[in-house]
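Asker: A predicted structure for the sequence below; I have some questions about it.
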Amino acid sequence: MFDDDGSAIAGGRLRIDLRALVENYSTLAARVAPAHLAAVVKANAYGLSAARVAPELFEAGCRNFFVAHFVEALELRPCLPDAATIWVLNGLMPGSETACARSDIVPVLNSLDQARRWQEIARSLGRSLRAALQVDTGMSRLGLAPQEAIGLAADARFGSDVSLELIMSHLACADTPDHPANAAQLARFEALAKHFPNVPRSLANSGGAFLTAGFHFDLARTGVALYGGAPDDAAENPIRPVVTLEARVIQLRNIPAGSGVGYGLSFSAERPSRVATIGVGYADGLPRSLGNRGAAWFNGHRLPIAGRVSMDSITLDVTELAEGELAPGDWIELIGPNQSIDTLARDAGTISYEILTSLGARYHRSYCETVGASEARAA
């Protein structure tokens, strides 16, 4: 059951279905088996609360969790049992190595500088320290260049100071399965990984989980697919939606033909029209680019956005609804059964990742818990 206490006083409500999240984890885990499946919970689990999401995934069998920054790992560590491994994708900023070594958190080393600093801390502590090593296979973002990685592999002292538990890279075009970059990165990764025998390997992200089994290796790292986003730009999404977003109607008004609506009067009514104003805007993560392009839904009817998206409100053309069908206080669907997060993102000219991570703090948030979580709380 969703707990909706407080939604009556909010302009919008965001409902997160943790049961769907866990089902998505199971679907993805089966997809990549016998590889293991990791959860990417950076950016506060893509805006959905890492403190709520990560324990549910642990109960579902997940043991590896990736964040972007060390501070995120510190916040997440108390939320998970010791059996969970937390990896820091961006590695460590200079000066944070000692704190990381004491926190049972594993950095992803992305450069020779990061690798050497981690090695120095290991020597100063007199013990081997766990780490992952990222190699650049063509994305030109994070990771060691091929010759740097090969040189590090040949450094026996580094191998004794640092316990490499993962070698990884990141696919640039996995959401486009036929892109030739995928095969090229796979070949480069396989060639580099041979220099690190017996070290587990990881290449696939959400899109990579839906590529052929050769991309899955030992560990796949899924993010947006867990939260309901489509892993592939073209194919039908096999993942269950996790998020429902609704906003309340503040006001309804009738306007004559020729009336302008919103800032800049960018919308002009071509006929006598009814306009509804809802209480969310770009301060709540609804991009300004949705103006005159996107839509909301009510009772199966698509309601086009009329005019620009404001900071705290959006105006909708509701002329097609019957008189009296919509009233102040009614809930309008922005993400839900009629409109996926990917559709909303497409209308905004962006991607589902950006929509999810931008959803603001003013929504009333409610969580549909799994049976296990509900029983645990009751106990």
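Answerer: On my side now, so go ahead. These numbers were taken from a predicted model, which means no experiment stands behind them.

Asker: going forward, measure contacts and count neighbours with C-alpha atoms only.
Answerer: Fine.

Asker: Distance check, Ala184 against Phe215.
Answerer: 12 Å (CA to CA, to the nearest Å).

Asker: These two: who's more crowded?
Answerer: A side-by-side neighbour count of Ala184 and Phe215, using other CA atoms under 10 Å, places Phe215 first with 26 against 13.

Asker: ok, second structure coming up, stack it against the first:
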Amino acid sequence: MHVSMAPDMNPAADGLLQIDLDAVVANYEAIVRQAAPAQVGGVVKADAYGLGAREISHALMAAGCRHFFVAHLLEAVELKSSLAPECFVYVLNGLAPGTEPLCAKLGAVPVLNSLDQLTRWAALAMSQRSQLPAVIQVDSGMSRLGLPANEIAVLLKQPHRLDWIKLVLIMSHLACADDPDAPSNASQEAAFLQVAEQFPHVPRSLDNSAGAFLRKPDHHDLVRPGIALFGGAPQFAHPNMMRPVVSLEAKIVQVREIPAGARVGYGLDFTAFQSSRIATIGIGYGDGWLRHLGRCGGAFIAGIRVPIAGRVSMDSITLDVSHVPEKHLQPGAPVELIGPHQTIDDVAADANTISYEILTRLGRRFHRRYLPAANRPTPLGGRA
């Protein structure tokens, strides 16, 4: 996917962030095929990893997705009313004390991560004299969210705790699925199944983006991809089969010639060892471009990689463009930060982080352009 600064871009913006909704749908459909006969939901927390939860969710909904996962109740409040009534919105972090009535009124489904959360949700249901839907999350070895073994034991001994709760899903989360050879994948699956089998008629969900591509006989009832929908590599050990979704370009603000020995940027920690040409672009860490990339990152101009020269500033980055033909270096000319020459995984590798962080940091000062999804047949449904 290639982007060029275009006439429809807001001229006041110094960057263009393009999101290809057709690629999102294509990635969703690829996961549907991979995980069949399980259904596939969409993780759209953190504003769909920074790309726009409403726009992403609407494209997925048109493609047949009916299960959407956010982290916080506030995200559910912002999303739920824009989705079709038959769609489910799950709140992964569960509910803070006192927020249960809002969640119930909204029609969102809490993921209950502790006996305390379960008790409070059941109390509200009992007060309303009506069962309320919920998901139980099991801690299968990640020691993060989910009922630990001792609380599961209590729940199994006291099943009346669930009398006012309609369990729509039992789930857990894989810690190392991006490494197919990690022994924890099998141990977590076994621990999850040991609990899930105590709830024989409740649909199950374990696999995230990476889990959907693990070689195993069963992906259960519902798969919960996030980063793979947005073009990130689900497993680092294998080539990325997802279509790229995001492109990011900046504009050249200024170009200058500097002599050998000249120093650049805050701290003056870049020194030109020969006469050089330096281009400044109007994007910085205030737009989410990691400051750490000042030591190791780069960009592309006319297909030529240009290294960052000096530190990433809040609103600007300086690039060594000495090897780029001058015709490509006029003010306003495009500079590729994410695109065909540099993926989100490439940027993440340069920054010693993961593609999730690259996407979720992208700021609001870019002009955003959404490429529409093509008309596609709705994928076949699954079991959940």
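Answerer: Cool, the structure landed. Please read these numbers as outputs of a predicted model, since none were measured by experiment.

Asker: and stretch 293-308 of structure 2, which stretch of structure 1?
Answerer: Aligned using TM-score structural alignment, stretch 293-308 of structure 2 spans residues 290-305 in structure 1.

Asker: Can you give me the end-to-end span of that stretch?
Answerer: Rule used - CA to CA; the end-to-end distance of stretch 290-305 of structure 1 is 7 Å.

Asker: Contacts made by it with the rest, please.
Answerer: Applying CA atoms under 8 Å, 6 or more residues apart in numbering, the external contacts of stretch 290-305 of structure 1 come out as 266-267, 306-309, 314-318, 320-321, 331-334, 338-339, 344, 347-348.

Asker: quick one: buried residues of that stretch?
Answerer: Using 16 or more other CA atoms under 10 Å as the burial criterion, the residues of stretch 290-305 of structure 1 that qualify are 290-298, 302-305.

Asker: same thing with stretch 348-355 of structure 1?
Answerer: Applying 16+ other CA under 10 Å to stretch 348-355 of structure 1 flags 348, 351-353, 355 as buried.

Asker: List just the nearest of the residues you listed to Arg274 of structure 1.
Answerer: Nearest to Arg274 of structure 1 among the buried residues of stretch 348-355 of structure 1, counting by CA to CA, is Ala348 at 23.6 Å.

Asker: thought the closest one was touching Tyr282?
Answerer: No: here Ala348 of structure 1 lies out of contact with Tyr282, judged by CA atoms under 8 Å, at a distance of 11.4 Å.

Asker: list the residues that contact both of those two?
Answerer: Joint contacts of Ala348 of structure 1 and Tyr282 (CA under 8 Å, 6+ apart) are Arg288.

Asker: counterpart of the longest strand seen in structure 2 in structure 1, which residues?
Answerer: Longest strand in structure 2, counting residues (DSSP state E): strand 246-258. Here strand 246-258 of structure 2 aligns to structure 1 at residues 243-255, judged by TM-score structural alignment.

Asker: mind listing which of the buried residues of stretch 290-305 of structure 1 are in strands?
Answerer: Short answer: these in strands (DSSP E) are 295-298, 302-304.

Asker: Make CSV out of the buried residues of stretch 290-305 of structure 1 and add distance to Ala145 of structure 1.
Answerer: Output for those, formatted as CSV (distance: CA to CA, whole Å):
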residue, distance to Ala145 of structure 1
Leu290, 40
Gly291, 43
Asn292, 45
Arg293, 43
Gly294, 42
Ala295, 45
Ala296, 46
Trp297, 49
Phe298, 52
Arg302, 50
Leu303, 50
Pro304, 48
Ile305, 47
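
Asker: If we only consider those residues, which is nearest to Asn198 of structure 1?
Answerer: Leu290 (49.4 Å).

Asker: Let me know the distance separating that closest one from Val243 of structure 1.
Answerer: For Leu290 of structure 1, the distance to Val243 of structure 1 - CA to CA - is 19 Å.

Asker: for Trp87 of structure 1, same thing?
Answerer: Taken as CA to CA, the span from Trp87 of structure 1 to Val243 of structure 1 is 26 Å.

Asker: do Gly281 of structure 1 as well
Answerer: Taken as CA to CA, the span from Gly281 of structure 1 to Val243 of structure 1 is 18 Å.

Asker: one step back: between the ones in strands among the buried residues of stretch 290-305 of structure 1, which sits nearest Gly258 of structure 1?
Answerer: Pro304 (17.1 Å).

Asker: Helix, strand or coil: sort out whichever residue in structure 2 pairs up with Leu76 of structure 1 for me.
Answerer: When structure 2 is aligned by TM-score structural alignment, the residue opposite Leu76 of structure 1 is Leu79. With DSSP: H, G, I helix; E, B strand; the rest coil as the basis, Leu79 of structure 2 sits in helix.

Asker: How many residues are close by Leu79 of structure 2?
Answerer: 19.

Asker: Not counting residues beside it along the chain, what's closest to it?
Answerer: Closest residue to Leu79 of structure 2 apart from its sequence neighbours, by CA to CA, 6 or more residues apart in numbering: Arg54 at 6.4 Å.

Asker: Structure 1: matching residues for the helix or strand hosting that neighbour?
Answerer: Using DSSP states H and E, Arg54 of structure 2 sits within helix 53-62. Under the alignment (TM-score structural alignment), helix 53-62 of structure 2 falls on residues 50-59 in structure 1.

Asker: Looks to me like Ala13 of structure 2 is in a helix.
Answerer: No: counting by three-state DSSP, Ala13 of structure 2 is not found in a helix; it is coil.
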